[in-house]
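Enquirer: My questions are about this predicted structure, shown below with the sequence.
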Amino acid sequence: MNVGIVAQRGNERAATLAGRLQETLREDSVTVRIDAATAERLGTDGVDVSEMAGNDLVVSIGGDGTFLFAASGAGGTPILGVNLGEVGFLNAVAPEDAVDEVRAVVEEYYASETIPSREVPRLRAMGNDDWSVHPALNEIVVQGAQRGHGQGLDYEVHVDGIEYGSGHADGVLVSTPTGSTAYNLSEGGPLVHPGVDGLVLTEMCATDPMPPLVFDPDHEVEIHVENAPFAVVGSDGTQVRIEPPETITVSLSPEPARIAGPSPNFFGALSKLD
């Protein structure tokens, strides 16, 4: 069995826990691959996060940002999140339970050759010239070169070819239920329980906005942008620069993310947002 470990950069506690997991799993005849930055801190060999998809399990140690970083390279490999952050919508395992939880998953894999996990949707974004960004677990954001008065871009949003909104805005974002607690929430979008099968469309500081829209994931969203020196398309914090006019198509990715281990306490995590 191969287990990848991605730890929060610059966090000594995360690196120490990664080292403990590595030692424990090697005793169980597990091949361990640690992300390059953490491996350097531990004085061992590491791999790029983009290679994490080649494992049977990926362990993320840190906050939700670390989990998103691990997910960007994990592909369809199940991810188990150890929470060293403050909120923890994605990471359900406490650090003191990490070794036992990971060993339990390993034992299950050896017994059944499967890792129990739940699927969560991801979004993809593509442009006119067949460019794309890596699938987003939280959100796809399309925004102008700068935010604020006199900045932003002109836009039109179509859902399944029918216009939903248009005008001038800082940008437009489409989020999953997982991402509803992140950028979407800060832009006035609704909280969506992870058990809801829907996506959220939110206009960012629009001059004449429509209300945020929760819609079925099977619908396709087209965002046409123009009248800006340039724009950026973001996927979970990573960005691609584009030159307007451009049309960005946002839809459900055919490959969901897979989360192993216990489910996070959604309502408990909400209480930490105050």
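Expert: Thanks, I have it. Residues are numbered from 1 along each chain as shown.
Enquirer: CA only for contacts and neighbour counts going forward, please
Expert: Will do.
Enquirer: For stretch 78-97, which residues meet the burial criterion?
Expert: By neighbour count on 16 or more other C-alpha atoms under 10 Å, the buried set for stretch 78-97 is 78-84, 87-93, 95.
Enquirer: Take this one as well and set it beside the first:
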Amino acid sequence: MSEFHNIGLIGRTESESAVLSLKRLMAFLEQEGFDVVLEKETATAISNHGARISKREKLGELCDLVIVVGGDGSLLGAARALAKFSVPLLGINRGRLGFLTDITPDEIEDKVGEVLSGKYMAESRFLLDMSVTRNGKPVGHGSALNDVVIHPGEFIRMIEFDLFIDGQFVYTQRSDGLIISTPTGSTAYALSGGGPIMHPKLDAIVLVPLNPHTLSSRPIVVEGSSEFKIIIGKHNIAKPHVTCDGHDQVITQPGDVVRIHKKPHRLTLIHPIDHNFYETCRTKLNWQSGA
């Protein structure tokens, strides 16, 4: 008997192919006798269904497993909303790259069936919490599974900020910004910025400067429990933006303080039993394979 009974579904509703996969997945789950709970927005794309409907956050209380049909961005959004509930996530790829959503649409019945029968791998991933204060008062916050990014916003200008790690001053930097990335995010924006690929099991965070004015400024890898404080420089012409996984944007002012640290709640990510991180890198990043 499966350890999963109530299965939540979140889908990329603007994608016709994702909706088709959602319907196929729903039919399979109902045929196998599982109770399906549709996320409220997802339900708008599926007509004539008898499933329960729930707000996204409520899925964490109602479900034993949530399956996301879409791209990595869809799974990132689900992770930010559901991590505090400890409900595991499984991804079916209807996006482009698919580092996190690793079941292909034509594998739905086979791979999802294996997971529901107990044949799967579970990975624990940590998220980041971000907050911005101005004159000691909170003005914004967010969370990220991939990365927190400080950037100039709509202006193409260098920005200046002071970086502290665990209370120790690191440097004053002038650059196009800074990426603070988890191991999960190391294969995303941080990679394109010249950062290292980190295995998902690492308890580490990488800081990747974006086009730093000082060419000797390089990515720094620190332990995952580190706490970061970034003070926005007083002389910036642009107002630096802070984004979490490309969302939860906060526009800062000179003197604002950005704080980032590991979130207390971790995400459980489910993979098929034959999942291999290095094979995923090889496939998605077009690494050379042996003869």
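Expert: It's in. From a predicted model like this one, the values you see are computed outputs, not experimental measurements.
Enquirer: So which of the buried residues of stretch 78-97 of structure 1 belong to strands?
Expert: Per DSSP state E, strands hold the following members of these: Ile79, Leu80, Gly81, Val82, Asn83.
Enquirer: got these as a markdown table, with distance to Gly195 of structure 1 columns?
Expert: Shown next, in a markdown table, are those (distance: C-alpha to C-alpha, whole Å):
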| residue | distance to Gly195 of structure 1 |
| --- | --- |
| Ile79 | 18 |
| Leu80 | 19 |
| Gly81 | 19 |
| Val82 | 21 |
| Asn83 | 21 |
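Enquirer: from those, which single one is nearest Pro254 of structure 1?
Expert: The shortest gap between Pro254 of structure 1 and any of those belongs to Ile79, at 17.8 Å (C-alpha to C-alpha).
Enquirer: List the residues that contact the residue nearest the centre of structure 1.
Expert: In structure 1, the residue lying closest to the centroid (C-alpha atoms, centre = their mean) is Leu137, at 3.2 Å. Contacts for Leu137 of structure 1 were tallied using C-alpha atoms under 8 Å, 6 or more residues apart in numbering; they are Leu68, Ala71, Val120, Pro121, Arg122, Leu123, Thr176, Thr178, Gly179, Asp236, Ala257.
Enquirer: Go again with 10 Å.
Expert: Leu137 of structure 1 makes contact with 67-68, 71-72, 120-124, 175-179, 235-236, 253, 256-257 under the criterion C-alpha atoms under 10 Å, 6 or more residues apart in numbering.
Enquirer: Residue in structure 2 paired with it?
Expert: Here Leu137 of structure 1 is matched to Leu145 in structure 2, going by TM-score structural alignment.
Enquirer: among the ones in strands among the buried residues of stretch 78-97 of structure 1, which two are most distant?
Expert: Greatest spacing in these, by C-alpha to C-alpha: Ile79 and Asn83 (12.5 Å).
Enquirer: Overlap in contacts, the two.
Expert: Both Ile79 of structure 1 and Asn83 are in contact with Ser60, Phe67, Leu90, Asn91, where contact means C-alpha under 10 Å, 6+ apart.
Enquirer: Show me what Pro88 of structure 2 aligns to in structure 1.
Expert: When structure 1 is aligned by TM-score structural alignment, the residue opposite Pro88 of structure 2 is Pro78.
Enquirer: Quick check: the gap between the closest residue to its match other than its chain neighbours and Pro135 of structure 1.
Expert: Nearest non-adjacent residue to Pro78 of structure 1, counting by C-alpha to C-alpha, 6 or more residues apart in numbering: Arg258, 4.6 Å away. Relative to Pro135 of structure 1, Arg258 of structure 1 is positioned 13 Å away (C-alpha to C-alpha, to the nearest Å).
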